[in-house]
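>>> quick one: sequence plus predicted model below, questions after.
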Amino acid sequence: MGSLFRSEEMTLCQLFLQSEAAYACVSELGELGLVQFRDLNPDVNAFHRKFVNEVRRCDEMERKLRYLEKEIRRDGIPMLEIPGECPEAPQPREMIDLEATFEKLENELREVNQNAEALKRNYLELTELKHILRKTQVFFDEMADPSREEEQVTLLGEEGLMAGGQALKLGYAD
């Protein structure tokens, strides 16, 4: 197998392929790794090319795969990596299945991330409320202590102490 350096001998060829066989031929040539393609229509806008929809679908699938890989790496999940091995190009009929699988995985992962964030927020809110209840329980326990009547009078006033004596007996349980 050669490489595409300037010092190597090369041959310029022009291929004419039928539309039906183009995908299979190009994928086989690409897997060999011995071909370099030249654009013979550089003036044509990328959106006016024949296979622009397929390229967009591949770009979108690649984006989804990058997102999945980033999330897997972030969570520290080991991945099987085979260096130097490129998978074969899937057949067009397999592309639809791959696209649906990637879409499903991306949606499920986004939902899991949203649920994890909601759970974390709920946990923090509940922890905060638990600490508030503990502090108020300590406050009410101190206020219910008969030896601290002078502080109670200062905080509540004599009328409040008479009317609110029942309120000081309230307590919160964890």
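Yes, it's here.

>>> CA atoms for contacts and neighbours, from now on please.
OK.

>>> for this protein, longest helix please?
When the chain is parsed with DSSP state H, its longest helix is helix 92-144.

>>> what packs against it?
helix 52-74, helix 149-163 (3 or more Cα pairs under 8 Å, 6 or more residues apart in numbering; DSSP states H and E).

>>> now render those helices as JSON lines, adding distance to residue 28 and mean neighbour count.
What follows is the helices and strands packed on helix 92-144, written out as JSON lines (distance: least, Cα to Cα, whole Å; neighbours: other Cα atoms under 10 Å):
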{"stretch": "helix 52-74", "distance to residue 28": "17", "mean neighbour count": "14"}
{"stretch": "helix 149-163", "distance to residue 28": "86", "mean neighbour count": "13"}
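
>>> second one coming, line it up with the first:
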Amino acid sequence: MSSKNNHTLIGSWIVAAGTVASAINASINANTGDDDEGLNLIGNTLQATGNGVVASDSGSILSASGNIIQAAGNSTIIYSILADLERRDDLNLVIKGNLLQALGGLIGFSETYEADPTLEYAYKLNGELLEVVGNSIQAIAARRELEGMEASHFSALGSWIQAIGAIIVALTITNQEWRRA
């Protein structure tokens, strides 16, 4: 297995672990009404790191750009967690961070869409699409919350959709690497 492929494989699993941590955090908060962001901070940090690892050895400018934009979205959310902001400013950053992640995911999706139409790429394509949908739902949930509506369960749903997509992508990359080995 080459160093490039190893980085892509490791980075994809770091992203997947981060999405699961954030989804667990969103579920806990939705069910308890708590605003603890500990796991979400860890999750977004893992996601930003994983996207950076994948981007560092990406084979194309499109893929690298998509991963860097996703990492920027995660970093925006990290800042919203760490900074002492008014709730309105915090939610606006969460919206922007999730939309950046969705945009980066769409860029990756467009590259996968142009690839050979194999079963593996169909799985990866669907995983990437789920990540984009999940991030979009999270952005909508934050917007609803900004408007005074309860949206924590909606946000948790988006988080889990994103996590399922990230796991599918990581599993697909793992399968590709095992077949190459």
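Yes, it's here. Just so we're clear, the structure is a prediction, and the values are computed from it rather than from any experiment.

>>> any idea what the TM-score is?
In this superposition the chains share a TM-score of 0.30, using TM-score structural alignment, normalised by the length of structure 1; 70 aligned residues with a Cα RMSD of 3.6 Å.

>>> and residue 108 of structure 1, which of the helices and strands packed on helix 92-144 of structure 1 is closest to it?
Nearest to residue 108 of structure 1, of all these, is helix 52-74, at 10.6 Å by Cα to Cα.

>>> what helices or strands is the closest one leaning on?
Here helix 52-74 of structure 1 touches helix 92-144, going by 3+ Cα pairs under 8 Å, 6+ apart.

>>> helix 149-163 and the helix it packs on, what's the angle between them?
Helix 92-144 of structure 1 and helix 149-163 meet at an angle of 100 degrees, taking axes from the mean of the first three to the mean of the last three Cα atoms, to 10 degrees as the criterion.

>>> now helix 92-144 of structure 1 and helix 52-74, what's the angle there?
If you take the same axes, to 10 degrees, helix 92-144 of structure 1 sits at 40 degrees to helix 52-74.

>>> if we can go back for a sec, to residue 127 of structure 1, which of the helices and strands packed on helix 92-144 of structure 1 lies closest?
Using Cα to Cα, these put helix 52-74 closest to residue 127 of structure 1, at 26.3 Å.

>>> which one, of the helices and strands packed on helix 92-144 of structure 1, ends up nearest to residue 32 of structure 1?
helix 52-74 (20.2 Å).

>>> got the contact list for residue 161 of structure 1?
Residue 161 of structure 1 is in contact with 152, 153, counting by Cα atoms under 8 Å, 6 or more residues apart in numbering.

>>> same thing with residue 49 of structure 2?
Contacts of residue 49 of structure 2 (Cα under 8 Å, 6+ apart): 11, 14, 15, 71.

>>> pretty sure residue 128 of structure 2 is touching residue 164, no?
No. With contact defined as Cα atoms under 8 Å, residue 128 of structure 2 does not count as touching residue 164 (9.7 Å).

>>> more neighbours: those two, which one.
Shown here are residue 128 of structure 2 and residue 164; by other Cα atoms under 10 Å, residue 128 has more neighbours (27 against 21).

>>> and residue 64 of structure 2, how many residues sit next to it?
Using other Cα under 10 Å, residue 64 of structure 2 is surrounded by 22 other residues.

>>> and if you look at residue 143 of structure 2?
Applying other Cα under 10 Å, we find 18 residues neighbouring residue 143 of structure 2.

>>> how near is residue 19 of structure 2 to residue 146 of structure 2?
23 Å (Cα to Cα, to the nearest Å).

>>> those two: which has the busier surroundings?
The neighbour count for residue 19 of structure 2 versus residue 146, taken as other Cα under 10 Å, is higher for residue 19 (30 against 18).

>>> which element is that one on?
Taking DSSP states H and E as the criterion, residue 19 of structure 2 maps to helix 3-32.

>>> same deal with residue 131 of structure 2?
Using DSSP H and E, residue 131 of structure 2 maps to helix 119-146.

>>> buried ones in that helix?
120-146 (16 or more other Cα atoms under 10 Å).

>>> check which element follows that helix along the chain.
Using DSSP H and E, the next helix or strand after helix 119-146 of structure 2 towards the C-terminus is helix 152-180.

>>> now do that next one and helix 119-146, the angle between them.
Going by the same axes, to 10 degrees, helix 152-180 of structure 2 makes 160 degrees with helix 119-146.
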